[in-house]
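Enquirer: Sequence unavailable; structure follows:
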């Protein structure tokens, strides 16, 4: 395949950068636009204003989700800065922050870890679609390592999806359809009933079939059930409980509907309990939670002819706690710890684990076994206000496990207000990613075609991946204009990859600490409130992500991404909010099945609109890739639309 040339790419970049520069210039009649200061809790585990926290953060609110007409979490994240959500064949979406690998982003639900796939090629790629978007209150994104507070996997950053809590008695019915899926949802908020407050959510989704080259996506029904409650134990003391269930019955087809196909029947159950309280000096909480994902995969060569199957069960149980205290007016101390255990029982461990047995399905017998890993950690953080202009936040976490070496993760963040409405922020930290159970103990044998055998073997001697990172940002507001410029640099060592040997039709891969990476780049955001209703924004990301050993640019990443966005919001209870944006992607590196590199360039025009007809009824419409750009290799499927409504009573 020939590399596609776009001679206008450099001109487009200059135009985009020119717009960014223009946004920062003064206008004749500058007006002050009133804005509420957004707050974030993920960056420091305490509530803090976005402008104050040193970390590079982004908050997607419930209103943003509604304006985007987001029928899934991936749609809600489309405008997030330096977050790669590119699709990859049938296996879902990448979740890559600042050019790091998908499995180096920590995805949390209300600060909780979720049991799920843990191999390098599957970790996180399904997770965003296993969240009930109807029940999401806000999404907080922290870019850069946060291992000093959250431990393993938080090298690239954290995406914390915060669910809705009981507020006031009301019910909402939602219906939507589109190119990707159809949804029917129901939200019931009972409000305060005595000492209890309850909320219930259901979402029924039918994922549409999409033909992709020689196969299809995973399509079929998915259901969600969410229940959460809060009990007032005493003045300033509460107990929170929740239960969540997700089930999916998906399938794919190859070539024709009469040919081979795979079936995926998966169920996840989650529940937990939190005790929290407030004092005159701070707040504290203690919680425990458990979640389990059961996966059943069946592969057919043709109608009624089973060729393979997999069974997997992932479990996570944790108990954690934290305490935040104001020691002095200029010191807020947060400290806490956790104990967590992860367990995996599956056929892809074969007989390489404990409690070995044999499972027989469809006349096929396979070995199945299990392994578990225990984690312990403690952390401490000090929010130190040295003066009205300078805030320092040092933090430190110690992680230990029964399966690999311990890790110490320090971080230092600083915010300096050097002028009114202008700030300098900088962060330095170390992060790590512990090897997963699959990377440690996998023993998988598969025959994707009758004449070929693929074997993947784990390595119990793996070391954690480690990173040393820093970033520096300049941000501020002047009148109706605002902007932020960030440089970031990540040095990653002991990356876990595979070494492959081939003997005839058999290829054997073993997990090893083999690679090093140097990932650095620039993030630029700028905008102007043209009026109380219109805002123009632009964003640009330059990424230099290379294998430190070979010097090659890392695959599945774009060197340049930039967008221009026009936002409209009439700020009325019965009104319209809308976004029109164009995104350019340049030098997106893709490696095909024959290990041939190709750099792709493309652009997409997108539009969403949300109309509130009255205080009860609203509708929305969205269309992505209006110009119908298609690239099969990147799963860029052309024009996609969605339309929906919500009615509250």
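Expert: Yep, it's here. Quick caveat: nothing in here was measured; it's all calculated off a predicted structure.
Enquirer: switch to C-alpha atoms for all contacts and neighbour counts from now on
Expert: Will do.
Enquirer: Break down the stretch 1-150 of the chain into its strands, ranges please.
Expert: Along the stretch 1-150 of the chain, counting by DSSP state E, counting those that start in this stretch, strands occupy 39-40, 48-49, 56-61, 83-84, 96-97, 105-109, 136-143.
Enquirer: same for the first one, what does it pack against?
Expert: When you say that, I think you mean strand 39-40. strand 48-49 (3 or more CA pairs under 8 Å, 6 or more residues apart in numbering; DSSP states H and E).
Enquirer: For the strand it packs on, name the packing helices and strands.
Expert: Partner elements for strand 48-49 (3+ CA pairs under 8 Å, 6+ apart): strand 39-40.
Enquirer: Contacts for the strand it packs on, please.
Expert: 46, 47, 48, 49, 50, 57, 59, 140 (CA atoms under 8 Å, 6 or more residues apart in numbering).
Enquirer: Can you tell me which of these are buried?
Expert: Neighbour-count burial (16 or more other CA atoms under 10 Å) is assigned, among these, to 46, 48, 50, 57, 59, 140.
Enquirer: Just list the residues touching the fourth one, thanks.
Expert: With CA under 8 Å, 6+ apart as the criterion, the residues that contact residue 57 are 40, 43, 50, 140, 141, 142, 143.
Enquirer: Same question for stretch 364-380: list its buried residues.
Expert: Neighbour-count burial for stretch 364-380 [16+ other CA under 10 Å]: 366-380.
Enquirer: now swap in stretch 499-514 and tell me
Expert: Those would be 508, 509, 510, 511, 512, 513, for stretch 499-514 by 16+ other CA under 10 Å.
Enquirer: here's the one I want to compare it with:
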């Protein structure tokens, strides 16, 4: 039956979801619904980070950006290149789906099938959309915690070229450039970034770590699109990154070497007709990864992961009051290592989503998804959400609520390394949230408060006593997110986020490891005389347990940063920043180091 379904759905198969034609418009997002949708019609909690936000805060890595958001916390075992996990509302790193230009980049060779954020820079991205909460019906496996979509610049009729150079603490150097525009009928996007530094010891220097763990990262992206006939376009693109880095053993310096290489490719046909009421896409997407952990004593361990994916969707709005979206997907994953392991799995899916607008300002969405996993059988999941804009215009409050179910099979790595020890079962989840968005500051500011609750069965965790993976009987995460954002109001930009999280193993009562109960971030920027900008940020990370048995407690920390920039003219900007101003000593992973006081300076060129 699954092959009959895929054959019938073939005309709609696509490699990448749609994204907004004008991504500079902050009121339009795509990741939450896989179609261009105003924020006021989205029932889930969404954050949008623009190119302006990235440049204003002088962010270098994806973790710099994501750690500032409500509901998100980051745990990294050392500096750049070292493993970094993102927890959205307490969900494991492998339970959140990561996309680049709509293409899944979760690593099939990763421990849990997640994405390691440790070496991902943000210099090439123009926009980042983050959806918090279960998105399993539209996005499938791995979208239990949320979805992160990193979007490169879209070409316009006028070429835009950017360049950046930065230098700072411990000989850290960064160069980046991007260009987007059109050559005749062909739209092009090109970009590249290079980052290199001496780094600091992954083993905490304040505990005796002396050997610096340096790194070097290179990345490049390209995209081309062309309109074939009226309403029908073709596009293809790629994103490639490679990072080399040093790393240590647990609790000691070591001369270990690591390498990560990620390649993403995609090609699509897109159609839009009937005055925009009908859209469809067909295509193919590829994710190919390679990881090398070269231990100075035991030698290298190499993993290779590859995912080939066909996916597609068609959306039709026969009436202004209703629209329907259907999609079909098939994915094959392959995993191998240098110890003879070689395995594969596949999953076929179909989903549908109905959207109605029964009242002015009210949007309701409901959907179903059917997954057929070659190893673990089939599963049907359901979701529903709604948004109600109580009034009209930028100053209308918005009420939101959502419910979503999730399904995630064990990764190939977990199945292979656990062979003969414990039988693993798929994770399942049920999550809901409810919140309100209140505008202020003449419509330029937004205050949000959201309560969330997620129950997970058979959560996969690692047992350090038995040295293998196992299913936790029940896990529960609940909490509250507060957010406030002000954009360009009387020269001010303000961003506040606070998260209270209670995440525990319901069978043992222990807190889930490395999730802080309290997390707070605040930033304030002021534009002076149209040329000078000053800013500061404050991060308060709560304490957390570092292990599943709750035996090792890591205290919280307070970090302060300062930054400033000068626009020399319309094309040139000079900037600088100081991070960890008071040289706070802290750990987010036991015995692993974090950066001390550091200063950086750079220039940006735009034309």
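Expert: It's in. Keep in mind that what you see is a predicted model, and the values were worked out from it rather than measured.
Enquirer: before we move on, the earlier item: just curious, which of the buried ones among the contacts of strand 39-40 of structure 1 is nearest to residue 241 of structure 1?
Expert: Proximity of these to residue 241 of structure 1, judged by CA to CA, is greatest for residue 46, which lies at 20.9 Å.
Enquirer: Now which residue in structure 2 aligns to that closest one?
Expert: Aligning on TM-score structural alignment places residue 46 of structure 1 opposite residue 35 in structure 2.
Enquirer: what's the spacing between that match and residue 411 of structure 2?
Expert: 29 Å (CA to CA, to the nearest Å).
Enquirer: What of residue 175 of structure 2?
Expert: Residue 175 of structure 2 is 36 Å from residue 411 of structure 2, by CA to CA.
Enquirer: hang on, the earlier thing: just give me the closest of the contacts of strand 39-40 of structure 1 to residue 540 of structure 1.
Expert: residue 57 (16.0 Å).
Enquirer: residue in structure 2 matching that closest one?
Expert: Counting by TM-score structural alignment, the partner of residue 57 of structure 1 is residue 46.
Enquirer: More neighbours: which of residue 175 and residue 411 of structure 2?
Expert: Neighbours per residue, other CA atoms under 10 Å: of residue 175 of structure 2 and residue 411, the larger number sits with residue 411, 24 against 18.
Enquirer: any idea what the more buried one aligns with in structure 1?
Expert: That one, residue 411 of structure 2, aligns with residue 436 by TM-score structural alignment.
Enquirer: surely that match meets residue 121?
Expert: No: using CA atoms under 8 Å, residue 436 of structure 1 makes no contact with residue 121, being 11.9 Å away.
Enquirer: Near the aligned partner of residue 346 of structure 1 in structure 2, how many other residues are there?
Expert: Taking TM-score structural alignment, residue 346 of structure 1 has residue 337 as its aligned residue in structure 2. Counted with other CA under 10 Å, the neighbours of residue 337 of structure 2 add up to 18.
Enquirer: And residue 257 of structure 1, by the same measure?
Expert: Residue 257 of structure 1, neighbours per other CA under 10 Å, totals 12.
Enquirer: Kindly report the same for residue 491 of structure 1.
Expert: Around residue 491 of structure 1 there are 16 residues (other CA under 10 Å).
Enquirer: Would you agree it falls within a strand?
Expert: Yes: assigned with DSSP: H, G, I helix; E, B strand; the rest coil, residue 491 of structure 1 falls within a strand.
Enquirer: quick one: the aligned residue in structure 2 for it and residue 335 of structure 2, what's the gap?
Expert: Alignment note (TM-score structural alignment): residue 491 of structure 1 maps to residue 455 of structure 2. Going from residue 455 of structure 2 to residue 335 of structure 2 by CA to CA gives 30 Å.
Enquirer: Which secondary structure element is home to residue 338 of structure 1?
Expert: strand 331-346 (DSSP states H and E).
Enquirer: superposed on structure 2, where does that strand end up, distance-wise?
Expert: For strand 331-346 of structure 1, the mean deviation from structure 2 after alignment is 1.0 Å (mean CA distance after the TM-score superposition for structure 1).
Enquirer: So which other helices or strands are in contact with that strand?
Expert: Using 3+ CA pairs under 8 Å, 6+ apart, the elements in contact with strand 331-346 of structure 1 are strand 305-328, strand 364-385.
Enquirer: Aligned counterpart of residue 268 of structure 1 in structure 2, please.
Expert: Residue pairing (TM-score structural alignment): residue 268 of structure 1 is matched to residue 262 of structure 2.
Enquirer: Residue 286 is in contact with that match, correct?
Expert: No: the criterion here is CA under 8 Å, and residue 262 of structure 2 misses it with residue 286 at 10.5 Å.
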